[in-house]
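The amino acid sequence is not available; the structure is as follows:
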């Protein structure tokens, strides 16, 4: 396995700045580069997730993510190695044999990264996977000298692309998911409409987008499940809290935000109902207020579950 490019965390920082502050063309370029980089470190799922969210919030054509013929060739070779995702079907089909010949000429133009990519391609074509991996290690080492190495030229190598899809260029555990999630959150922040609804579903979906987990919203509780919980707890849950549960039955944890318990997990706690794990959030059933106890910040009282989640949303937006 070869080494990964230097400081990939810096790529996210730069890309987020571009997504939030640059013009649309540079946003597209940043997302296109990030998606290609993710695909080249074996994170095809995260690459597809990023592109699909970009499509959803911008409604722009996918061809804008492919600014030149080398990038188009790179995606064609990667798709040949891993299969074409739905979004990739929007790109014009290419003749891979003709593209391979054209790319040999491109590599012959020279330069340290092109020379190493050519060496990796030659070794891979000959079936020398150890030699190809060694050349990719050299490519990764050389790439450290660039803030944004030319990943497209590497991926456009027909016999190297399958190695990239398999994860020959490695990154730290969780990096690809965090990288994609951070950019997705930035995209949603930039392109959020002022008229975006903030009903319960809109609020929870917004939180999950900013966490970088669109689609990970828990399913809703049932009225029967809530009735069972109220009988077990001996209290009637406030209307607002029932509305929350009927939108999503609990919520996953996120960094410093605890996991919100599902209906079947709610427990009595003193004069209220414990709604989080680890303990720290207690719902006062009569008033609907939520008391938050934190060992560092002390005790905070929220007017209700919506107030608590809106504060979480505010902190997520500020973190960008």
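The structure has been received and is ready for your questions. Note that the structure is predicted; figures quoted are calculated from it, not measured.

contacts and neighbour counts: CA atoms only from here.
Fine.

To what extent is the closest residue to residue 28 other than its chain neighbours buried, counted in neighbours?
In this structure, residue 28 finds its nearest non-sequential neighbour in residue 65, 5.7 Å apart by Cα to Cα, 6 or more residues apart in numbering. By other Cα atoms under 10 Å, the residues close to residue 65 number 24.

Would you agree residue 65 is in contact with residue 27?
No. If you go by Cα atoms under 8 Å, residue 65 and residue 27 don't touch, sitting 9.4 Å apart.

Use this one as the comparison:
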């Protein structure tokens, strides 16, 4: 996994904006093409939330455009973040991608002689005089695509295994119309695996949050909660009393995180939102095996989980998976970013 993770994290933290977009887009396609489209969606949603850039920035060229289009067809849906990506003529794109995979590698790399008129003439002559070498990775993909199109799925998976040993490009594989369903279904020819896929998405999400520090970081708790409620068009609750907070800590057998105590002193819980559960009042807090649910039970839940350094905040969602935050404030800042986007 480090081969994909370290360069991608470095790009997200330090590279220019186009390279950040490329790292996020390539990683999302890697995740989706390895059978983990939910992790891909989680990564892209975070990228959109913190950068406020359009989804079109994830499409640096025609191969990526085809990859996203064939991916959505294989999934049978377009995720909510993809509305800005224009639908493509899939029949035409299938033919264009076959032509791309069939094209040999030029004997004289494009641009080697520069952009001068003489350089362009010599390069053009070289293309006519020599057909160039076959690209093994493209050849393996084309063979796998032909087998998948003929319904020979086992043979197609074997051809994908050959492709996986050749420094492969996941966008090029996902752009294959008949291979995309096998990839989305979990063929996982690169052997990413669920544990590594989850870690890859989590590391890039953490890097995005680090690079694009939210404006909400400068808001005090009352301003942060007021902004959340304003965007929700909802009413808040009165602050929890010191007595209620101390009673909760006595009941739990340990102190609550300081920033969560500040949250309760600002508002004693929050009403539910479309994709955010109701946050409990101090008087409702109970511990379950050391873990403290701070929201109602449901498809989405928020928990305080004890760790050696104190607490972490865990948000579980039946659709989006599990996210971990270092502090409760970080969770609320992310919720505000999503509301603002």
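Looks like it came in fine. Please read all numbers here as calculations on a predicted model, not as lab measurements.

Residue 48 of the second structure versus whatever residue of the second structure lines up with the residue nearest to residue 28 of the first structure, what's the distance?
Taking TM-score structural alignment, residue 65 of the first structure has residue 58 as its aligned residue in the second structure. Distance, residue 58 of the second structure to residue 48 of the second structure, using Cα to Cα, to the nearest Å: 10 Å.

next one: residue 305 of the second structure
28 Å.

Could you check how far stretch 303-310 of the second structure is from the centre of its chain?
Computed by Cα atoms, centre = their mean, to the nearest Å, the chain-centroid distance of stretch 303-310 of the second structure equals 25 Å.

List the neighbours of that stretch that are in contact with it.
257, 290-295, 311-315 (Cα atoms under 8 Å, 6 or more residues apart in numbering).

Name the residues of it that are buried.
Neighbour counts over stretch 303-310 of the second structure (16 or more other Cα atoms under 10 Å) mark 303-305 as buried.

Please list only the buried members of the contacts of stretch 303-310 of the second structure.
257, 291-295, 311-315.

tell me the secondary structure for residue 312 of the second structure?
When classified by DSSP: H, G, I helix; E, B strand; the rest coil, residue 312 of the second structure comes out as strand.

List the residues that contact residue 310 of the first structure.
residue 203.

Could you say which helix or strand holds it?
For residue 310 of the first structure, the enclosing helix or strand under DSSP states H and E is helix 305-319.

Any buried residues in that helix, and which?
305-306, 308-309, 312-313, 316.

Stretch 149-161 of the second structure too?
Those would be 153, 156-157, 159-161, for stretch 149-161 of the second structure by 16+ other Cα under 10 Å.

can you tell me which two in these are farthest apart?
153 and 161 (12.3 Å; Cα to Cα).

Tell me the counterpart residues of the longest helix along the second structure in the first structure, please.
For the second structure, the helix with the greatest residue count under DSSP state H is helix 193-211. The aligned range for helix 193-211 of the second structure in the first structure is 172-190, by TM-score structural alignment.

got a list of contacts for that stretch?
By Cα under 8 Å, 6+ apart, stretch 172-190 of the first structure touches 9, 12, 15-16, 19-20, 31, 34, 38, 43, 46-47, 49-50, 53-54, 57, 209-213, 317, 320.

Can you turn the buried part of those into a ChimeraX selection?
Per 16+ other Cα under 10 Å, the buried members of the contacts of stretch 172-190 of the first structure correspond to this ChimeraX selection:
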select :12,15,16,19,20,31,34,38,43,46,47,49,50,53,54,57,209,210,211,212,213
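
What's the match for residue 81 of the second structure in the first structure?
Residue 81 of the second structure maps onto residue 87 in the first structure, by TM-score structural alignment.

what about its match, distance to residue 186 of the first structure?
21 Å.

who's more crowded, those two?
Ranked by neighbour count (other Cα under 10 Å), residue 87 of the first structure and residue 186 place residue 186 first, with 23 against 13.
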